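> turn this into a structure:
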Amino acid sequence: MMNKDDFEALYASHYHKVFRLCLGYTGGHEALAQDLTQEVFLKVWTHRNTLRDVSVLPTWLYRITVNTCLQELRKKKFLSLRTDVVEEEGSKPDERERRLQAMYRCIDRLPVPHKSIILLDLEGVSQAEIAEITGISHGALRTRLHRIKDQLSKCVKND
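Okay, the predicted model is just below:
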């Protein structure tokens, strides 16, 4: 059972990972990603008593994150950020920022199952955990991940 101290430690150690994952699902929309991150941790706290085995905590947290993001996107039918919106918000981005925005745009174009896989991979989640979270075999995951990375690489180069 997770107590308040355990929750605070989890929050401190995983907040940025959950936020970046949500940011990927929202196509770089920071305000929505922050809202979703808070919702994820609210769900973690609310359902903390359902976690029986702390060894699966990271997988449990990522599953809550993915499901929360997908539910929100379905509910709001969220449209990804358009380039003109990004450009209106600030000055010209440097090369790294431009590539990052291109990557988020390319990720946003992926089918939802592929988006889940690549975002979890970018967060450093092990392939075994990603396979468990997504419900596909480890071999199939490795193949999909390779194809997704090839697709993203081509997309970012052409964006």
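> please make it C-alpha for all contacts and neighbour counts, starting now.
OK.
> tell me how far the residue most central in space within the chain lies from residue 52.
Nearest to the geometric centre of the chain sits residue 21, at 2.2 Å (C-alpha atoms, centre = their mean). Distance, residue 21 to residue 52, using C-alpha to C-alpha, to the nearest Å: 24 Å.
> what residues of whatever helix or strand residue 140 lives in count as buried?
Assigned by DSSP states H and E, residue 140 belongs to helix 138-158. In terms of neighbour count (16 or more other C-alpha atoms under 10 Å), helix 138-158 has its buried residues at 141, 144, 145, 148, 152, 155, 156.
> sequence B follows; please return its structure for comparison with A:
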Amino acid sequence: MSEHSGTMALAELDGVRRAGGTLEVDALYRRYHALVYRLALRYGRGDAAWAEDVTQEVFLRLFDVIDRLEEGDGLEGWFYRVTSNRCLNRLRRERVRNAAPVRWLLGQKARPPVDPERLTAARQGLHKAWSVLDELPPKERVAFCMVHVDGKTLVEIGEVLGHTKGYVCKLVKRAEARVRAQGWEVESA
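Here you go, the predicted model:
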């Protein structure tokens, strides 16, 4: 495993793979558990149990597909994509499950009412922020979100996206400039 890169390619575990796969998944779990858990924790708004459930789902998925992953695949990118997809799917299911008719069918209590003015202001602010992000070119939007939402370093983003640190820096700086031009405050990466 490379100490400098922060990622592990499957080729580095080739000997372990021949041992039956269980040890390989264990080694990958030890290596990537914190990354997957932290990402799931952000999506789950700080709910540790929710994040741990997602983390388990991701590693169960790894166990299912490990023989189909190609040699040299960047595993950090794979973990990032699978974790994000699992979180988004789980959030969609929860949104449906939290709908009033579904809560009624499941015998759950109604939520306390939310101040409509506060809710409207929050929705408008969120809508404006997403509009600004949606206007960014895709590569810039991904790099910007990975820095400012996910807390990734430029080197980590480069490894996940397959770009140099310099190119990622350029993407982030451009995105930050575009966001500032729309009147938003952004801390430089």
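> which pair in the buried residues of helix 138-158 of structure 1 spans the largest distance?
141 and 156 (21.9 Å; C-alpha to C-alpha).
> tell me which residue of structure 2 lines up with the residue nearest to the centre of structure 1.
Counting by TM-score structural alignment, residue 21 of structure 1 corresponds to residue 39 in structure 2.
> report the contact partners of its match.
Counting by C-alpha atoms under 8 Å, 6 or more residues apart in numbering, residue 39 of structure 2 touches 80, 83, 84, 150.
> looks like the first one contacts residue 38 (just checking).
No. Between residue 80 of structure 2 and residue 38 no contact is recorded; they are 10.6 Å apart, counting by C-alpha atoms under 8 Å.
> quick check: closest non-adjacent residue to residue 40 of structure 2.
residue 51 (4.7 Å; C-alpha to C-alpha, 6 or more residues apart in numbering).
> quick one: map the one you found onto structure 1.
Match for residue 51 of structure 2 (TM-score structural alignment): residue 33.
> can you check residue 26 of structure 2 too?
Counting by TM-score structural alignment, residue 26 of structure 2 corresponds to residue 8 in structure 1.
> find the helix or strand that that match is a member of.
Per DSSP H and E: residue 8 of structure 1 is located in helix 4-25.
> average separation of the helix or strand just after that helix from the aligned part of structure 2, please.
Later in the chain than helix 4-25 of structure 1, the nearest helix or strand by DSSP H and E is helix 30-46. Superposing on structure 2 and averaging over aligned pairs (mean C-alpha distance after the TM-score superposition for structure 1), helix 30-46 of structure 1 comes out at 0.7 Å.
> just the buried positions in helix 30-46 of structure 1, please.
Using 16+ other C-alpha under 10 Å as the test for burial, helix 30-46 of structure 1 gives 32, 33, 34, 36, 37, 38, 39, 40, 41, 44, 45.
> cool, thanks, talk later.
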